[in-house]
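> no sequence on this one, just coordinates:
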């Protein structure tokens, strides 16, 4: 399904990988280790790969040295092969503090032979509860695949191999507190034990006899507005000049809407907007939900 929209985004990231912030020659020039058990982060500067492992001693977490306010963030991932129940691999943006913002990709481990679940979520001003889940339509352990977050003044896009799987519109003018727009975020990656919830609602914990569990990241590409130490960012003055703020990324055209509809109809397995137990008035509430479906666009 090599569409024009996928090709356009791929070209943007090809340029970025050659000349953008994703070209730091060494891991330590671009990232800081947040926590890690011994030898649970291995970096290969020549191949731009970072390998995380999870053992009984723990997993690992690293984050970008820079904070960003809007941009396009991409990474290639190869997930844990075979038995991975109870594990979570993540690539996400996050600020810090009680009222933090966060935009998530989380890959929920599975028992051998079962498909991976991709869990996405959004936190705004410390409030999450906006989970969606899809089954991936390929084996994410066999090869690297590209996962992208585009966060601009108009919407957030989650993309898998340049196919949109979710979007969230900026509705701050209608529903304040529903869109991250003031707090700079780092780009972060981690691998951790989530036995209590990750696989089949926590009924399938990590089986440590299969450890170490290994996931590989490579080709981080952040074409984004870095925030300076004084809290300013050059993007404030002319943010519309950035390619990720262009008209193509302000809304979904028919082609990408069709792609998203394909994902929703064939692969989505959970959407908070339709969870009547958590939100008795769903699908009309939470109120943002009625604006974030591919068949509704103003």
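Happy to help now that I have it. None of the values given here were measured: they were computed from a predicted structure. Numbering: from 1, shown residues only.
> going forward, measure contacts and count neighbours with C-alpha atoms only.
Fine.
> can I assume residue 282 sits in a strand?
No - counting by DSSP: H, G, I helix; E, B strand; the rest coil, residue 282 is not found in a strand; it is coil.
> which stretches in the protein count as helices?
With DSSP state H, the ranges of helices along the chain come out as 4-19, 27-30, 254-266.
> alright, now check it against this:
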């Protein structure tokens, strides 16, 4: 289907929004041999990792644009070598993907939040941050706003990164492939903590991350079409808002504050990695 047709169908169908989710209804535990669990009548999900295996889940629905929120409480204590990934992705070699990855740490050191955007199979757009709070002490909300103009990553409502649609200068943007929500907890001690210098301490296993309060103000993709359904007028307003949402001056200032104080890597500033010139979208920013 032509991308313009997809957007027109979506815009015409933006009459509502999905309500707060239930893990039994919205997700499947896809691997881990019992290490992933849905608890508390579907209001809590946990993933665990031990020396034998990690675990993961995926959404039952595919989405095409939306505002996705999930509260996570990350692995506490010495989580070095572990990675908790929470992301949107389509399938296939030319897949699109929008990533949050939380790289474990030695006790007392901050987690590294790794973000990336893939479009048409091309990634390499990493930005990394040190979180300004302990993400293991309480639940915090990690959000992805995805509309035809931009992708905005937020933490507890504070935007930390924006990836704009730069198709006008030849940069592919994720907008034609529906994506599922995925999460996994797995061992990556060959690279995750201090470049692989710190290995997983299996005496601390099992490692466990917890999820709650999933919410998708998003359009569900089914049989080649999008559907957004809800009964509340407030939901209809919110849905229309995210489809055209952009950051106001206050949000831009908050994002700049995060990037100035907590960003530790930005591919758009890595001139050694790109000696022939930074990627087009970096030069256009």
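That came through, no problem. Bear in mind the structure is a predicted one, so any value in this text is a computation, not a measurement.
> dump the helices of structure 1 to CSV, plus mean neighbour count and distance to residue 137 of structure 1.
Shown next, in CSV, are the helices of structure 1 (neighbours: other C-alpha atoms under 10 Å; distance: least, C-alpha to C-alpha, whole Å):
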stretch, mean neighbour count, distance to residue 137 of structure 1
helix 4-19, 14, 17
helix 27-30, 14, 31
helix 254-266, 16, 9
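> could you dump those to JSON lines with distance to residue 112 of structure 1?
Converted to JSON lines, the helices of structure 1 look like this (distance: least, C-alpha to C-alpha, whole Å):
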{"stretch": "helix 4-19", "distance to residue 112 of structure 1": "31"}
{"stretch": "helix 27-30", "distance to residue 112 of structure 1": "32"}
{"stretch": "helix 254-266", "distance to residue 112 of structure 1": "22"}
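> so for residue 184 of structure 1, which of these sits nearest?
In terms of C-alpha to C-alpha, the element of the helices of structure 1 nearest to residue 184 of structure 1 is helix 27-30, at 16.4 Å.
> the counterpart of residue 277 of structure 1 in structure 2 and residue 278 of structure 2, how far apart?
Counting by TM-score structural alignment, residue 277 of structure 1 lines up with residue 272 in structure 2. Going from residue 272 of structure 2 to residue 278 of structure 2 by C-alpha to C-alpha, to the nearest Å gives 10 Å.
> repeat that for residue 17 of structure 2.
Taken as C-alpha to C-alpha, the span from residue 17 of structure 2 to residue 278 of structure 2 is 38 Å.
> quick one: buried residues of stretch 237-247 of structure 2?
238, 239, 240, 242, 243, 245, 246 (16 or more other C-alpha atoms under 10 Å).
> spatially central residue in structure 1, please.
residue 105 (3.3 Å; C-alpha atoms, centre = their mean).
> residue in structure 2 paired with that residue?
Residue 105 of structure 1 maps onto residue 100 in structure 2, by TM-score structural alignment.
> before we move on, what about residue 118 of structure 1?
Match for residue 118 of structure 1 (TM-score structural alignment): residue 113.
> surely its match and residue 135 touch.
No - checked against C-alpha atoms under 8 Å, the pair residue 113 of structure 2 and residue 135 is beyond contact range at 10.3 Å.
> which residue comes closest to residue 284 of structure 2 once chain neighbours are left out?
Using C-alpha to C-alpha, 6 or more residues apart in numbering and skipping residues adjacent in sequence, the residue nearest residue 284 of structure 2 is residue 166, 8.0 Å away.
> what about residue 147 of structure 1, how many residues nearby?
Residue 147 of structure 1: 20 surrounding residues under other C-alpha atoms under 10 Å.
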